[in-house]
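Visitor: Everything below, folded, please.
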Amino acid sequence: MTILEDLQWRGAINQQTDEEGLEKLLDEKSVSLYCGVDPTADSMHIGHLIPFMVLKRFQMAGHRPVILIGGATGSIGDPSGRTSERQLQSMDQIRHNADKLIAQMKKLFEAGSENGIHLVNNYDWWQGMGVLDFLRDFGKEFNINTMLAKDVVASRLETGISFTEFTYQIIQSVDFLHLFQNEDVQLQVGGADQWGNITAGLDLIRKKEGAEAKAFGLTIPLLLKADGTKFGKSAEGAVWLDPEKTSPYEFYQFWLNQDDRDVIHYLKYFTFLSKEEIEALEEKVKTEPHKREAQRTLAQEMTRFVHSQEDLEEAEKISEALFSGNIQDLTARQIEQGFQHVPSSTAPKQDIGLVEFLVDVTNIEPSRRQAREDIKNGAIYIKGERVQDTDYTVTEKDSFDGQYIIVRRGKKKYFLVHLVEA
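Guide: Okay, the predicted model is just below:
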């Protein structure tokens, strides 16, 4: 199966500018291709990963990926998919965000390896360009009527678009030309909303380099969930690649909790499993859906790819501990990940009677009478151990590394208590 055939099977191709020409080029030689991301935040989220997974597949097929960090384009704002102007950031913030994105890309794409990525920042070639040079050398190559007809601009005309965001299409086109001329890049990959920008870049290349210039564009479909909503968010918001923003455990859980109707689609998009492996998992979704083997495989593959094998093992350990209730062996770091979104309170680092601890200190129980009743009935667990003695004293030995105490009431209701100096 060729790389394009594999992408078609995975449902990862939306549009191509010249399918036959690109297929012939890929048969002839190893090709340089690029995809870009603007540093509008200091981490990518999983929605950003979609075109970069395609770039990774090209890399694995022997081609050379170039990743463009949009230090210049990120400073003006991409109108794609937006109904209002983007809030501009300071250049210091953009540089900080760019450094963080570069670190993520190096990890995902094995920078420095024989077939690793080449990273570029378009600020490097835009910072010295004057407005007159820009207008003379490039502005005259773009027809306003053609630009207005592009979906990315046309969708904004009713609400309005600034000249700043209007020029984004020209700047991205110049980026493609620059990479074509200086990095031998012949293919640009992007999301479905980038089609207008990509085709504008191809037009510019042919005006500057001649009609026979071999350059191509490929876009990825907008990824929707089975219920029709946009893919990429959890109940808590965006699912980030930065473990400080979305912990590996939360990341693992996001993939583990995918709908049966979506999981095979995501296995095709986001994992490097073979067609045979995915089809075997698809059969298990039909015959043994309760085992959720496809979801578990998806969660394992993605957590290992984005984070590490160690992070995957830790996420699975936390998941198993929470499922079984045997949390005693978790570390404070694992407690932070697994109990990040449960009700929380604080308590002093001192010995406190259990009833007082549950009622007066943490408000876990509404009254002393209810607290005593729940304790006697075996509904209260401290650090995973059932406590039925109303005279029990909570001490630092009940904590995780002197930082947290976990209280469970009933089968599933957990509470996280942060210990502070008395």
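
Visitor: switch to C-alpha atoms for all contacts and neighbour counts from now on
Guide: Noted.

Visitor: surely Ile170 meets Glu141?
Guide: No - look at Ile170 against Glu141 with CA atoms under 8 Å: they stay out of range, at 9.2 Å.

Visitor: For the two, indicate the residue with more neighbours.
Guide: A side-by-side neighbour count of Ile170 and Glu141, using other CA atoms under 10 Å, places Ile170 first with 20 against 14.

Visitor: Look up how far Asp78 lies from that one.
Guide: Applying CA to CA, to the nearest Å, the value for Ile170 to Asp78 is 11 Å.

Visitor: Gly128: neighbour count?
Guide: 9.

Visitor: is it fair to say Leu132 lies in a strand?
Guide: No - according to DSSP: H, G, I helix; E, B strand; the rest coil, Leu132 belongs to no strand; its state is helix.

Visitor: Do a quick rundown of the helices in the stretch 251-400 of the chain.
Guide: 260-270, 275-287, 293-306, 309-324, 332-338, 354-356, 368-376 (DSSP state H, counting those that start in this stretch).

Visitor: Let's compare: structure for the following, please.
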Amino acid sequence: MDILDDLKYRGLINQVTDEEGLREALKKPVTFYCGFDPTASSLHAGNLLIIVIMMRLQKTGHHPIALVGGGTGMIGDPSGRSTERQLNTKEVVDGFSESLKTQLSRFLDFDHGTATYLNNSQWLGKLSTIEFLRDVGKHFPLNYMLSKESVQSRMEAGISFTEFSYMLLQSFDYLNLYENQGCTLEIGGSDQWGNITAGLELIRRKGHEKPAFGLTFPLITKSDGTKFGKSMGGAIWLDPEKTTPYEWYQFWINASDDDVVNYLKYFTFLSRDEIEVLADEVRNHPEERKAQKTLAREMTKLVHGENALTEAEKITDALFSGDVSQLTAAEIRQGFRAFPTFDAPSKEPVKLVDLIVEAGVASSKRQAREDIGNGAIYVNGARRTQLDDVLTEQDRIDGRYIIIRRGKKKYTLIKY
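Guide: This is a model prediction of the structure:
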């Protein structure tokens, strides 16, 4: 199966400018690029799709260029947006660009020539207004630009000349990479189709004859129609400081039966046969959630590594079983970010009854005594039933945490 057929099986092809021409070109090594505008300090789960596609192409012998938009990021892409972006300062954009370079280097090796990192501020920052208008702008009739969906969708609400010019800047990126890097393929999400085809048009109008191509991939949504890559806490980030490996693992393991097989196709490097076996498991034994567990393992290994996967599974098992006493302080910080946390005002011993009232586990001392007497209170996974129980330094995990559970699932973290 060639790379285009593999992408088709995985549901990853949305539009191709010349499929047969591209298929023929891909029989030899092709240099291709994808752009990442630095609008935040981290990429997110939605960006991961395009990174994985770059890795797929690289595995079949093609050369990826990861282009971070230090220049275009100063302007703002109107694609897929109903309002103008808030413009960041150069210092902020430069900082975001460096963060993205670091993240991308975990997936694409920039140090040994197998992948290339570039920042379009290298050429856009040197481009004068007159030069840009003469050498780029003159090749784009106004009616051509107005026909693009990214512009049409904004006409009623309004679009500034700044964002209107984004298409020309991205087109210049493709031309620059075509002429100086031998790049003949641009890939991106389906919302980038207009920008990609504009770049191809500029290459053609500049008189170049060597074929160049564009390839887009569908934007992912969940089966219920909600946006992919979001959780109750917001975006799911690749940065472990923003989304911990445990939270990342939980995002994937909680995929619905309707979504999980597609996610296995989109994001993992499992073979077609392996995916079909898991699809059968979803149909015949959905309660075992083998596909979700496989997806969570593969995605956590890919983004955070084997050690982080081991920690995430350990935390998951501890929370499911209630046996949290074996968790380290670092694992507790990961696993309990979404749970209520109470900062203990003192390191002195404290009565259990008083602590669970102060921490909001129980609404009153009467309720606290009832919960303890009924066996509903657990400290670090162990049931506590004595009304006069006192918690001391020996009860603190790594000297810093006590985990109180009321009933089966209601956890509260006490932090010292």
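
Visitor: Which one, of the helices of the stretch 251-400 of the first structure, ends up nearest to Glu28 of the first structure?
Guide: helix 275-287 (24.9 Å; CA to CA).

Visitor: quick one: the closest one to the second structure mean distance?
Guide: After superposition onto the second structure, helix 275-287 of the first structure sits on average 0.5 Å from its aligned residues (mean CA distance after the TM-score superposition for the first structure).

Visitor: Columns mean neighbour count on top of the helices of the stretch 251-400 of the first structure, output as CSV?
Guide: Output for the helices of the stretch 251-400 of the first structure, formatted as CSV (neighbours: other CA atoms under 10 Å):
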stretch, mean neighbour count
helix 260-270, 20
helix 275-287, 15
helix 293-306, 21
helix 309-324, 17
helix 332-338, 17
helix 354-356, 21
helix 368-376, 16
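
Visitor: Distance to Lys412 of the first structure added to those, as JSON lines?
Guide: Output for these, formatted as JSON lines (distance: least, CA to CA, whole Å):
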{"stretch": "helix 260-270", "distance to Lys412 of the first structure": "24"}
{"stretch": "helix 275-287", "distance to Lys412 of the first structure": "27"}
{"stretch": "helix 293-306", "distance to Lys412 of the first structure": "22"}
{"stretch": "helix 309-324", "distance to Lys412 of the first structure": "9"}
{"stretch": "helix 332-338", "distance to Lys412 of the first structure": "13"}
{"stretch": "helix 354-356", "distance to Lys412 of the first structure": "20"}
{"stretch": "helix 368-376", "distance to Lys412 of the first structure": "14"}
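
Visitor: and of those helices, who's closest to Gly71 of the first structure?
Guide: helix 293-306 (23.4 Å).

Visitor: Now do that closest one: which range of the second structure does it align onto?
Guide: Residues 290-303 of the second structure are where helix 293-306 of the first structure lands when matched by TM-score structural alignment.

Visitor: for stretch 364-377 of the first structure, same thing?
Guide: Taking TM-score structural alignment, stretch 364-377 of the first structure hits residues 361-374 over in the second structure.

Visitor: ok, and what's touching the matching stretch?
Guide: Identification of contacts with stretch 361-374 of the second structure by CA atoms under 8 Å, 6 or more residues apart in numbering yields 353-354, 356-357, 377, 384-387, 406, 412.

Visitor: right, and Leu223 of the first structure touches Phe231 too?
Guide: Yes - counting by CA under 8 Å, Leu223 of the first structure sits close enough to Phe231 to count as a contact (5.8 Å).

Visitor: And these two? Which one has more around it.
Guide: It is Leu223, of Leu223 of the first structure and Phe231, that has more neighbours when counted by other CA under 10 Å, with 20 against 16.

Visitor: What's the match for the more buried one in the second structure?
Guide: Leu223 of the first structure maps onto Ile220 in the second structure, with residues paired by TM-score structural alignment.

Visitor: Pull the contacting residues for the spatially closest residue to that match that is not a sequence neighbour.
Guide: Distance criterion CA to CA, 6 or more residues apart in numbering; nearest residue to Ile220 of the second structure, sequence neighbours excluded, is Phe228 at 6.0 Å. Counting by CA under 8 Å, 6+ apart, Phe228 of the second structure touches 45-46, 220-222.

Visitor: thinking again about what came up before, closest one to Pro39 of the first structure among the helices of the stretch 251-400 of the first structure?
Guide: helix 293-306 (18.6 Å).

Visitor: so how much does that closest one differ from the second structure once superposed?
Guide: Helix 293-306 of the first structure sits 0.5 Å off on average (mean CA distance after the TM-score superposition for the first structure).

Visitor: can you list contacts of that helix?
Guide: With CA under 8 Å, 6+ apart, helix 293-306 of the first structure has contacts from 108, 241, 248, 251-258, 260, 263-264, 266-267, 270-271, 281-282, 284-285, 309, 311-312.

Visitor: what do you get for stretch 154-161 of the second structure?
Guide: 78, 81-84, 151.
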